[in-house]
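Student: Just need the structure, nothing else, for what follows:
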Amino acid sequence: MKTSIRLAGIAALGLALASAAPAAPKKAAPPQIDVKLMRAMIQRLASDELEGRAPSSPAEPKVLNAIIAQFKAAGLKPGNKGLWLQAVPTVEITAANNSALTVTGTAAPLSFKFGSDYVAASYRVTPKTEIKDAELVFVGYGINAPELGWNDYAGLDMKGKIAVILINDPDYAMETQDGPFKGRRMTYYGRWTYKYEEAARQGAAGALIVHDTFPAAYGWNVVNSSWTGAQYFVQSANNGANNTLANGWIQKPVAEAILGAGGQNLGALSEAAKQKGFKPVPLGLKASLSFDNAVRKSMSHNVIGILPGKQAPNEYVLYSAHWDHLGRCTPDVRGDDICNGAADNATGVAALAAIAKASVQAGPARRSQVFLAVTLEESGLLGSKFYAENPVYPLRATVGGVNMDNLPPIGRARDYAMSGGDKSELTALFRKALAARGLKESPEDHPEHGYYYRSDHFPFAKLGVPMYYVKRGNELVDGGSAAGAAASEDYRKNRYHQPSDEYSSKWDFSGIVQDVELYMALGRDLAMGKTWPNWYATDEFRAIRDQSRAGLKGK
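Tutor: This is a model prediction of the structure:
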């Protein structure tokens, strides 16, 4: 009984002491994402006044001022040695007086109209482009991959010839990702940018990619709107002389007609091209095309802001989003010729500003956080490529980052996917962040579309910096997977790279906020940490990362 009384007394004393002691401090809630700011910024960036945000256009200063104003209001510091801007020297080439694509060598010449049947442009700085009677050669997928023993150009001198090339990889139609080119998942060999690069390395006079909607991941309308206006390039010392004379696309029926005229069958040759050891097929035909080029050298700009770190200010974490879009493009049925780019990518820039504001409110992290709004994404990731090759903050001291592109206004999801698949130690951090939010990981939607190579994280990855590029999945809280897939397909068909990608006050921002909260958490985790996530040992980017970090402290 005495023991019970003593225990009761001790318990009472403990309760008294506990009640008298100060309560443990609660963990501060993360700052709220400013939806009002995001709405206003998207509306501004996607307004007709900014004419589709074409780089180096009269609208560019207005776009830059809008971004800088938000960076200043957030409390960031100018990120380029006291300046907000990084100049990106560009060349704008606008084709005019485009001829038909004519093919001879048949009983009756074939003629195909520019725009509806084919598109072409020159990457060279020259007042006129003309290819006359160039031999046509079908080169399958146009891939030269020595590590796989694969060469679609084997045994052929392409000098003065035009390569006719299939889009995507040889094994894109597989359901699995087990093929030599990762099966269903597109590799860089499947991207149109690679195919033009390789054709130039082979000495070709021109390259024409056969458009097919499924392996290309978009319709001809997207090709048309992207290739019938001004084309942008970063200035080079040789004025682009290392490129082909002309690069372009042809509609699949056009390719069928051309190959048929040469006594070949596109379907049969496409199947043959999927096999290792495929040899290029001269078509016995010649093609001609020409157009004038209006050349304008100018400057576009990246916008850079920084929130300096407290303990490790010389280690950096990036947040990136591209501000540019297509400017004026092919008019739609309403006569609207402004590709406003509301989702693509006014949403990403608004996310960048919202994260900047929330990060300043949360206080500086251990490492510095860099906010980078890049130009010329729609022209081949040129703004991010320029920064990666001319970094303000050394890439060897850049821990990693988060790229944000095209946040769909379609509601919250139960899942997220890592673009490009499981390539680096970032995956474990991504999964941890999902678990903390009660979210699940899903496979990347349509890995055959090659999204990993189509946004601004890629130039950094090529030079070794691990970057997050994660996307909201299709399993929506309201409507499930069917609703998510339908919304995604609707955007791709009816708004992507079209004048109809416009802001609406009826947009559902709940999913966008979910994205931004996750993106901020992923970047903040890197900024507060001490680790250096790396690519896996078998990944193609591991070697360049290890080389860049050789001799430095950290992983």
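Student: rest of the way, CA atoms for contacts and neighbours
Tutor: OK.
Student: burial measure for the residue nearest to Glu502 when sequence neighbours are not counted, as a count.
Tutor: Closest residue to Glu502 apart from its sequence neighbours, by CA to CA, 6 or more residues apart in numbering: Ala342 at 5.0 Å. Neighbour count of Ala342, defined by other CA atoms under 10 Å: 28.
Student: roughly how far apart are Ala342 and Met41?
Tutor: 10 Å (CA to CA, to the nearest Å).
Student: Could you pull out the strands in the stretch 201-350 of the chain for me?
Tutor: Ranges of strands in the stretch 201-350 of the chain, per DSSP state E, counting those that start in this stretch, are 206-211, 231-234, 246-251, 281-307, 312-322, 327-328, 338-339.
Student: Comparing the ones you listed, which comes out most buried?
Tutor: Across the strands of the stretch 201-350 of the chain, averaging neighbours per residue (mean count of other CA atoms under 10 Å) puts strand 338-339 on top, at a mean of 29.
Student: returning to what we had before: format the strands of the stretch 201-350 of the chain as TSV; extra columns: distance to Glu271.
Tutor: Below are the strands of the stretch 201-350 of the chain laid out as TSV (distance: least, CA to CA, whole Å):
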stretch	distance to Glu271
strand 206-211	14
strand 231-234	33
strand 246-251	18
strand 281-307	13
strand 312-322	38
strand 327-328	39
strand 338-339	37
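Student: Next, the second sequence, to be compared with the first:
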Amino acid sequence: MKSALCLLPLLAAGCAAASTGGGAPARFDSGPIDTGRLSEITRVLASDEFEGRGPGTPGEAKTIAYLSDQFRRLGLEPAGDNGTYVQRVPLIRTQLAKPGRASIARGGDRIPLRFPEDIYLSTVREVDTARIAGAPIVFVGYGVSAPERQWDDFKGVDLKGKVALFLVSDPDFEAAAGDPVAGRFGGRAMTYYGRWSYKFEEAARRGAIAALVVHETEGAGYGWNTVQAPGGENYNVVLKPGAQPPVLLQGWLQRPVTEDLFRRAGLHFEAVKRQARTAAFRPIDLGSRFDADFTVQTKRVDSHNVLATIKGTTRPDESIWFAGHWDAFGLGAPDPQGRRVRPGALDDALGLAGVLEIARAFKAGPAPERSLVFAAWTAEERGLLGAEYHAANPTFPMAKAVANLTLDTLQPNGPARDVVLIGKGQNDLEDMLARAAGQQGRIVIGDAKPERGLFYRADHFAFARKGVPVLLLMALGGGVDLVNGGREAGDRWVSDFTANCYHQTCDAWSADWDLRGAAQDVSLLYAIGRELAFGTAWPAWKPDSEFAGIRKESEAQRR
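Tutor: As a prediction, the model looks like this:
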């Protein structure tokens, strides 16, 4: 008997192929998702006219106007503020002005730090000056406080007014087989404790004036070129009175600079890293002091999420979300070809094109029983700020959000035999994805590089933190098995894009793209959305997921 999903018009052809028995060729049917429209929407959003879609810039105004018009033309209802398609997101934009200075002093020696070659800094405080004078530097290992894992890197150390220096990723990221810490967190798979955002937040909670993460490409998942791409710019949501203030300066320190700092303290960096992989580790005062002095250009900006809906006919308060982020990195320093626009074509104009295509496909069919919400978030590249703001100020009740299905950085290399799921092993939506992929003749694979922590680096995470089951499709999770070139070609594309074009000027639209594979992935979320929109199921988190307990707290509201 065919799966219930085979009743969906989208997958009818795919079901026929998948049901012919072993050895049948895979079908690469994208159903109602049109590659030409995917390409055209991406071309427009990634054009120079949109100036890299920086929040609070003229490029934002053009972007939200374009997206609102697209939703309007499709016949979707507004789901933003006051009957509009936009939700105001109050932000502060900060920019460290050049020249500034940073240095480390030990004894009579002063080590100047070149910005951004040796150290990368920014601030998310609403200040005119970021000045630090003689702050002690304390190495706090991985900076993890996890009582549920019997782990505390801080051991009660006083960080008030000090600089917290962290290792990237988790304590077991580099653990060898048989090491007591092996598997205690996620092994090679990053947990939330490994994210730089967690480390900065933890430093602030403990009173540190600054927080620095030692940059190592393998642990970070990207090179120094990506670290310094924002050029000292940063964003934050305008904080409410009484909120925990962030550290004054946050950023990254190059590993060679760190090694020299440890050597001057009579320590060997690798040896101390090994100590940090034990529960007995204690913070180390490095006997050095940090100085910095930067003028900060601060501006309050109103940015915006773009939200539209197809209201459910019988259960309109139950919502299914399709989302991506509209922002990229705006204008930057000229590249060798003189290009300044960082267009964010794959990251994430193509994802937004997928969201619009899903909306068009649903409008062409019967009205759903549950509400469908289509979201384009702001400031994802600045710390998931737009999605986080909405999760705290929702237009639909989070307790009755059925699922969040997110598209971020799809691949442009043609059909694939598999689909990459970021954060595999979390919830029931994955079973639905596997069935839908099977009807396309494909399989689902997990993130090939879980150490990059991609599950915690996209907008769906804001919903997961509220307990909403989520799915994230992102090609950067590993090389897909491409029909043209196999997994070797898929791996080569991921490596090249991550090293050279991620957040750079060359993430640009191309007429030579083959978007059939991207259309396949978009169609999977459309199929899952249809099953949920016309059903009554509530997908659940797996019992061992870190989000299962959060969802359980609101269970009574879904009965």
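Student: Once they're superposed, tell me the TM-score.
Tutor: Between these two chains, after superposing, the TM-score reads 0.92 (TM-score structural alignment, normalised by the length of the first structure); 527 aligned residues with a CA RMSD of 1.8 Å.
Student: follow-up on the earlier one: relative to Lys2 of the first structure, which of the strands of the stretch 201-350 of the first structure is closest?
Tutor: Proximity to Lys2 of the first structure, assessed across those by CA to CA, is greatest for strand 312-322 (59.2 Å).
Student: In the second structure, which residue range corresponds to the closest one?
Tutor: The alignment of strand 312-322 of the first structure onto the second structure (TM-score structural alignment) spans residues 315-325.
Student: Residues touching that stretch, excluding its own?
Tutor: 312, 348-349, 351-352, 355, 369-380, 396-397, 400-408, 459-460, 529, 532-533 (CA atoms under 8 Å, 6 or more residues apart in numbering).
Student: If we use 6 Å, what do you get?
Tutor: With CA atoms under 6 Å, 6 or more residues apart in numbering as the test, stretch 315-325 of the second structure has contacts from 351-352, 369-378, 400-407.
Student: so which of the strands of the stretch 201-350 of the first structure gets nearest Asp539 of the first structure?
Tutor: Short answer: strand 312-322, nearest of the strands of the stretch 201-350 of the first structure by CA to CA, at 21.3 Å.
Student: With Asp285 of the second structure as the reference, measure out to Asp158 of the second structure.
Tutor: 11 Å.
Student: Let me fix that, I meant to ask about Arg277 of the second structure.
Tutor: Arg277 of the second structure is 18 Å from Asp285 of the second structure, by CA to CA.
Student: Please identify which of the strands of the stretch 201-350 of the first structure is closest to Gly75 of the first structure.
Tutor: Closest approach to Gly75 of the first structure among the strands of the stretch 201-350 of the first structure (CA to CA): strand 281-307, 8.0 Å.
Student: Which parts of the stretch 301-450 of the first structure are helices?
Tutor: 347-362, 382-389, 426-436 (DSSP state H, counting those that start in this stretch).
Student: show me the contacts for the closest residue to Gly52 of the second structure other than its chain neighbours.
Tutor: Distances taken as CA to CA, 6+ apart put Gly330 closest to Gly52 of the second structure, at 3.7 Å, once the chain neighbours are dropped. The contact partners of Gly330 of the second structure, taken as CA under 6 Å, 6+ apart, are Glu51, Gly52, Arg53, Gly54, Arg342.
Student: go with 7 Å
Tutor: In this structure, Gly330 of the second structure makes contact with Glu51, Gly52, Arg53, Gly54, Val341, Arg342, judged by CA atoms under 7 Å, 6 or more residues apart in numbering.
Student: Which members of the contacts of stretch 315-325 of the second structure are positioned in strands?
Tutor: 370-377, 401-407 (DSSP state E).
Student: Check the gap between the residue nearest the centre of the first structure and Ala321 of the first structure for me.
Tutor: In the first structure, the residue lying closest to the centroid (CA atoms, centre = their mean) is Ser455, at 1.0 Å. Using CA to CA, we find Ser455 of the first structure at a distance of 9 Å from Ala321 of the first structure.
Student: now Asn243 of the first structure
Tutor: For Asn243 of the first structure relative to Ala321 of the first structure (CA to CA), the value is 28 Å.
Student: Out of the helices of the stretch 301-450 of the first structure, which is closest to Glu147 of the first structure?
Tutor: Glu147 of the first structure sits nearest to helix 382-389 of all the helices of the stretch 301-450 of the first structure, at 25.3 Å, using CA to CA.
Student: now the closest one against strand 281-307, angle please.
Tutor: Orientation check (axes from the mean of the first three to the mean of the last three CA atoms, to 10 degrees): helix 382-389 of the first structure against strand 281-307 gives 70 degrees.
Student: ok, average deviation of helix 382-389 of the first structure from the second structure?
Tutor: Comparing helix 382-389 of the first structure with its match in the second structure after superposition yields a mean distance of 0.6 Å (mean CA distance after the TM-score superposition for the first structure).
Student: The second structure: which residue goes with Thr193 of the first structure?
Tutor: Checking TM-score structural alignment: Thr193 of the first structure goes with Ser197.
Student: So what's the residue count around its match?
Tutor: Counted with other CA under 10 Å, Ser197 of the second structure comes out at 15.
Student: Specify, as a residue range, where stretch 523-542 of the second structure falls in the first structure.
Tutor: Under TM-score structural alignment, the counterpart of stretch 523-542 of the second structure in the first structure spans residues 517-536.
Student: Now that stretch: buried residues?
Tutor: Neighbour-count burial for stretch 517-536 of the first structure, counted by 16 or more other CA atoms under 10 Å, picks out 517-528, 532-535.
Student: Deepest in the core, which of the helices of the stretch 301-450 of the first structure is it.
Tutor: helix 347-362 (a mean of 24).
Student: And the contacts of it?
Tutor: By CA under 7 Å, 6+ apart, the list of residues contacting helix 347-362 of the first structure reads 30-34, 38, 41-42, 70-71, 74-75, 319, 321-323, 371, 373, 404-407, 516, 520.
Student: Pull up the aligned stretch in the second structure for it.
Tutor: Going by TM-score structural alignment: helix 347-362 of the first structure matches residues 350-365.
Student: Over to stretch 440-452 of the first structure?
Tutor: The alignment of stretch 440-452 of the first structure onto the second structure (TM-score structural alignment) covers residues 443-455.
Student: Can you give me the end-to-end span of the matching stretch?
Tutor: End to end - CA to CA - stretch 443-455 of the second structure spans 20 Å.
Student: Then stretch 354-374 of the second structure?
Tutor: 11 Å.
Student: For stretch 480-492 of the second structure, measure first residue to last.
Tutor: 10 Å.
Student: roughly how far out does it sit from the chain middle?
Tutor: Chain-centre distance of stretch 480-492 of the second structure: 24 Å, with CA atoms, centre = their mean, to the nearest Å.
Student: contacts for that stretch?
Tutor: Here stretch 480-492 of the second structure has contacts from Gly414, Pro415, Ala416, Arg417, Asp418, Val419, Val420, Gly478, Gly479, using CA under 7 Å, 6+ apart.
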